Every structure is written in C-alpha cells, then in structure tokens.
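*Asks:* only geometry, no sequence info:
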C-alpha cells in the first residue's frame, strides 16, 4: 500500500457516509485526470447509492458534443471547468457535479504552464471553479488534482442540505 492510501480511503469513506446520509448523488467530468477521480471515489462503500458515475472527455470534440462545452472555449480555463461540471450534472441528473481540466505536463500546453489545473463544480445553488498551480511530474500533478477534487467534493456535500 502506498503512503497516503489509507488516508485517502478514510477521506473517500467520509465522503460516502455524508453523501449516503443526505441522499446526495455525485457525478464527475474528467479530462485531465482521465478517470482517476472516479476510480478513487468509486471505492467508497455503497457507491452505487450515491455515485452516479462520470464522463471521461479528453478530446475537445467530446467535451463539446457530450458535455455541452461552448466551441472555442480554452480547455484549460475556469469557463471550461464550470461548463464541464454543469454538463455532466445535467447529463447524469446529480446533486453535485465536479470536473477536472488542466495541463499535467511535463511541458506547457497552449500557453499554460504544467500543473495549471481547474476544478469546476455545479449544484442547484450554482456553479464555480478553483484554480491551482501544482508542482511535480505529471503523475504528481494528477495525484494533487484528485486530492483537491476530493477536498472540494467533501466541502460541497457537507454544505448541502439533505436531498428530498
């Protein structure tokens, strides 16, 4: 077991417990993380009751046709992150949707430095994003992105009222 795996499992289980207790369904749109986030949170107990699923949309065309990204939107941007979250939220009819997008590295892409990451979210209360500048090789950037997305999910789910 890698260092931190037990702590991650505990965090995912805490997220699962709150989502189940409140009847909140979660969905994901992943670009940068290519399914790593879904793989991590899907390990929470009774995931079939609170984790609706996710869409891995790496190509821009898929982001546009499946998740409703406005053509011409910078794929490494706040606007993209918010649109992906809103798109997957509507597609999966969930209470909380989170998206990941950015540049993992090791090289810059389209004028964005490696480690530039945006997380988007969408709930009935609205949409938003967070921007990060992570360090390290591509694997480390992805690990940090998954960790930050789980933090965001915990924050969103904990702050929501029980679903009706």
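*Replies:* Perfect, thanks for sending it. The shown structure was predicted, so the numbers you read here are calculated from the model rather than taken from an experiment.

*Asks:* could you use CA atoms for every contact and neighbour count after this?
*Replies:* OK.

*Asks:* which other helices and strands does the helix or strand encompassing residue 156 contact?
*Replies:* Using DSSP states H and E, residue 156 maps to helix 138-158. Under the contact criterion of 3 or more CA pairs under 8 Å, 6 or more residues apart in numbering; DSSP states H and E, helix 138-158 touches helix 5-22, helix 36-41, strand 96-102.

*Asks:* dropping in the other structure now:
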C-alpha cells in the first residue's frame, strides 16, 4: 500500500478516471464490508470531482433497508449487493454504481464463512454480480474486495 492506495489499485483508478472524465457519466458506491475504502480510493483518483457522485457506507442492516431500499432479510447475498448498487445509483442519480457486502471475519455471519463477499454493479440496464471466497484476515478481505469492486467498475465503464 502506497499513500493509502492498495497495491494494484492505481491502474484501475487511472482507467476509471480516463474513461469517465469529461463524458458526463457519474459513479456511486454503496459499501458495507469495506466501510468507505472504495470511496476513498475513487475520491483520490484523477479529476474525481467531475465524475464521482459519492457513496453510502451502509454498515448496519437497517441502513441497507431504509437508505438503499434493500429487501429485508439476509444481507450477505448477491441479491443484496445488486439492490445496494441499484439503491445508491438512484439515491445519488449516478450512471454507474458498485456495491459490496460480505463477511470480513474473523468468524462467520448469516451462515456464511469469513471471506464470503458479494459485489454488485450496474451501468444503465446492465447489471453484474460476483460471489467471492477470499482468504486472509479482515484486512486482507477488505483490500481484496476493494480491488474486485474497482475491477467491476472498470468493466462497467468500459461496457456502458
């Protein structure tokens, strides 16, 4: 990690910024497990003030339900990640959104093992979800999740 940027994140941030700068599209993030790490990376990217709409750290289930319009029930699911992405896109009027939810550890949650993570994204009518099973402790899971979310954002901004 250099200057707070996770190793491997800078090329992803550079591509996101270059594809969005000046084209009018905006990005939003909804984070549970990563507690703002994705947003802090995006906010440090080139010309972020022109394309980064912002983010919501929805750490508690109730915040997911009431702010992001996630259906009540389990939140460590692909459905929840997709609904979080939809909710933050709507809330912040963003064209592209990514969201993460999961279990950082050290123990299981909602019957899911530590390292189980869901990433959801959307760009217009296009939606993506990914289920990850990551190794390591909470710090490693958060860092790997951040990189996966940034990779999904690259995919979404390339394809939209």
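*Replies:* It's in. Remember, predicted model here, so these are calculated numbers, not experimental data.

*Asks:* next, the TM-score between them, please.
*Replies:* For this chain pair, the superposition-based TM-score is 0.93 by TM-score structural alignment, normalised by the length of the second structure; 159 aligned residues with a CA RMSD of 1.7 Å.

*Asks:* re earlier: any chance of the helices and strands packed on helix 138-158 of the first structure in JSON lines, with distance to residue 110 of the first structure and mean neighbour count too?
*Replies:* Shown next, in JSON lines, are these (distance: least, CA to CA, whole Å; neighbours: other CA atoms under 10 Å):
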{"stretch": "helix 5-22", "distance to residue 110 of the first structure": "32", "mean neighbour count": "17"}
{"stretch": "helix 36-41", "distance to residue 110 of the first structure": "23", "mean neighbour count": "19"}
{"stretch": "strand 96-102", "distance to residue 110 of the first structure": "11", "mean neighbour count": "30"}
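
*Asks:* out of these, nearest to residue 126 of the first structure?
*Replies:* strand 96-102 (10.1 Å; CA to CA).

*Asks:* adding distance to residue 82 of the first structure, write the helices and strands packed on helix 138-158 of the first structure out as CSV.
*Replies:* Compiled in CSV, these are given as follows (distance: least, CA to CA, whole Å):
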stretch, distance to residue 82 of the first structure
helix 5-22, 22
helix 36-41, 17
strand 96-102, 7
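
*Asks:* out of these, which comes closest to residue 47 of the first structure?
*Replies:* Comparing these by CA to CA, helix 5-22 comes nearest, at 7.1 Å.

*Asks:* mean shift of that closest one relative to the second structure?
*Replies:* The superposed helix 5-22 of the first structure is, by mean CA distance after the TM-score superposition for the first structure, a mean 2.3 Å from where its aligned residues fall in the second structure.

*Asks:* whichever helix or strand comes after that helix vs the second structure - mean distance after superposition?
*Replies:* Later in the chain than helix 5-22 of the first structure, the nearest helix or strand by DSSP H and E is strand 26-30. When the second structure is superposed, strand 26-30 of the first structure averages 0.3 Å from its matched positions, counting by mean CA distance after the TM-score superposition for the first structure.

*Asks:* what residue of the first structure matches up with residue 88 of the second structure?
*Replies:* When the first structure is aligned by TM-score structural alignment, the residue opposite residue 88 of the second structure is residue 88.

*Asks:* in this structure that match contacts residue 55, no?
*Replies:* Yes. Assessed by CA atoms under 8 Å, residue 88 of the first structure is found in contact with residue 55 at 7.1 Å.

*Asks:* what's around the spatially closest residue to residue 53 of the first structure that is not a sequence neighbour, how many residues?
*Replies:* The shortest distance from residue 53 of the first structure to any non-neighbouring residue, by CA to CA, 6 or more residues apart in numbering, is to residue 27 (5.2 Å). By other CA atoms under 10 Å, the residues close to residue 27 of the first structure number 26.
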